[in-house]
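> Here is the input, now give the coordinates:
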Amino acid sequence: MKYLGSCHCGQVAFEVEGNLEGAMSCNCSMCQRKGALMWFVPRENLRVTRGDRAMASYTFNKHVIQHKFCPTCGIHPFGEGTDSSGKAMAAINARCLENVDLAVLNITQYDGRSR
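Predicted coordinates:
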């Protein structure tokens, strides 16, 4: 299924394809503060349709994830990194997707604070 997403002001927009059945809630210092629900997909399933050059990135700790955000409204629509086998992945913030009922998603808790 194809989903459309964006930041709050619309300067950053994207399409992502996949089967959204669940998301992850992480308690690391970054995710806990931004309140994201992350859905992981192969990076090739994400296509930025507006604002690719406008986005800013933030890294911290081990600097392995590029946390992308809109410099205008501050919303974090997704992050980019690699999985344990080195495959490029995108962590989509499900809260930035249109027409998604978050209440029906299976939310798993991840203890990023301890990593």
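> only C-alpha atoms for contact and neighbour calcs from this point on.
Noted.
> in this structure, which spans are helices?
29-34 (DSSP state H).
> Please enumerate the strands of it.
2-6, 13-17, 22-26, 38-42, 46-50, 56-58, 66-69, 78-82, 88-93, 106-110 (DSSP state E).
> Please verify my assumption that residue 32 contacts residue 38.
No - contact criterion C-alpha atoms under 8 Å: residue 32 and residue 38 do not qualify, at 11.6 Å.
> Now show me the structure for the sequence below, then we'll compare the two:
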Amino acid sequence: MDYDFEHAAGACHCGAVKFRVKLSDGLRNGRRCTCSYCRMRGAVAVSAKLGDLTVVEGGERLSLYQFNTNTAKHYFCSRCGIYTHHQRRSNPNEYGVNVACLEGISPFDFEEVPVTDGIRHPSDGGREAGSELVGVLKFVPARPR
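Coordinates of the predicted model:
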């Protein structure tokens, strides 16, 4: 998948929260994480610089969830519950943006999605940043019978 986005439009499921985002590297850096929260959430996230995401409607509907070190800030719609984006722990100058919220894109458009090690996060010490890849999630379409 090789999209180049100058700007993308996004929204939660119910449409109460709408945003515009400039993606740092298009969709080329899509990934999932193994931390306790992301493992349950299951979203594919792509990167945007902190100043490159603007909530254009429904900012008052966004709820914030933080845990553990309270560094990462996970935002979701208080009406429909959909995670829209989060400020990263690994790089607090970046947002991770839920691909499923971007107009015209599905997480199933990715053939492979790198999975990073959020359980043993580089910020916890003992590992260098960039050594966190633990696997690849592959999407294999069902074969017709």
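> re the thing from before, of the strands of the first structure, which approaches residue 99 of the first structure most closely?
Closest to residue 99 of the first structure of the strands of the first structure is strand 2-6 (C-alpha to C-alpha; 8.3 Å).
> for the second structure, which residue is closest to the average position?
Nearest residue to the geometric centre of the second structure (C-alpha atoms, centre = their mean): residue 45, 2.4 Å.
> Just give me the match in the first structure for that residue.
In the first structure, the residue paired with residue 45 of the second structure according to TM-score structural alignment is residue 38.
> same thing with residue 21 of the second structure?
Aligned partner of residue 21 of the second structure by TM-score structural alignment: residue 16.
> Next, the contact list for the residue lying closest to its match once chain neighbours are set aside, please.
With sequence-adjacent residues excluded and distances taken as C-alpha to C-alpha, 6 or more residues apart in numbering, residue 16 of the first structure is closest to residue 46, at 4.5 Å. Residues near residue 46 of the first structure by C-alpha atoms under 8 Å, 6 or more residues apart in numbering: 14, 15, 16, 17, 90.
> Thought residue 1 was touching the fourth one, still the case?
Just to be clear, that refers to residue 17 of the first structure. Yes - using C-alpha under 8 Å, residue 17 of the first structure is in contact with residue 1, at 5.5 Å.
> Counting neighbours, go ahead and name the busier of the two.
residue 17 (15 against 7; other C-alpha atoms under 10 Å).
> List the contacts of the nearest residue to the more buried one once chain neighbours are set aside.
With sequence-adjacent residues excluded and distances taken as C-alpha to C-alpha, 6+ apart, residue 17 of the first structure is closest to residue 2, at 4.4 Å. Taking C-alpha under 8 Å, 6+ apart as the contact definition, residue 2 of the first structure lies against 15, 16, 17, 18.
> so which of those hold up in the second structure?
Retained in the second structure (both residues aligned by TM-score structural alignment, their matches' C-alpha atoms under 8 Å) from the contacts of residue 2 of the first structure: 15, 16, 17, 18.
> got the contact list for the second one?
Contacts of residue 16 of the first structure were listed using C-alpha under 8 Å, 6+ apart, and they are 2, 3, 4, 5, 45, 46, 47.
> and which of the residues you listed is nearest residue 80 of the first structure?
Residue 80 of the first structure lies nearest to residue 46 out of the contacts of residue 16 of the first structure, by C-alpha to C-alpha, at 10.1 Å.
> pretty sure the residue nearest to the centre of the second structure is in contact with residue 101, am I right?
No - Residue 45 of the second structure is not in contact with residue 101 according to C-alpha under 8 Å; the separation is 9.9 Å.
> quick one on the thing from earlier: gap between the match of residue 45 of the second structure and residue 91 of the first structure?
Per C-alpha to C-alpha, to the nearest Å, residue 38 of the first structure is found 6 Å from residue 91 of the first structure.
> what touches both of the two?
By C-alpha under 8 Å, 6+ apart, residue 38 of the first structure and residue 91 have these common neighbours: residue 78.
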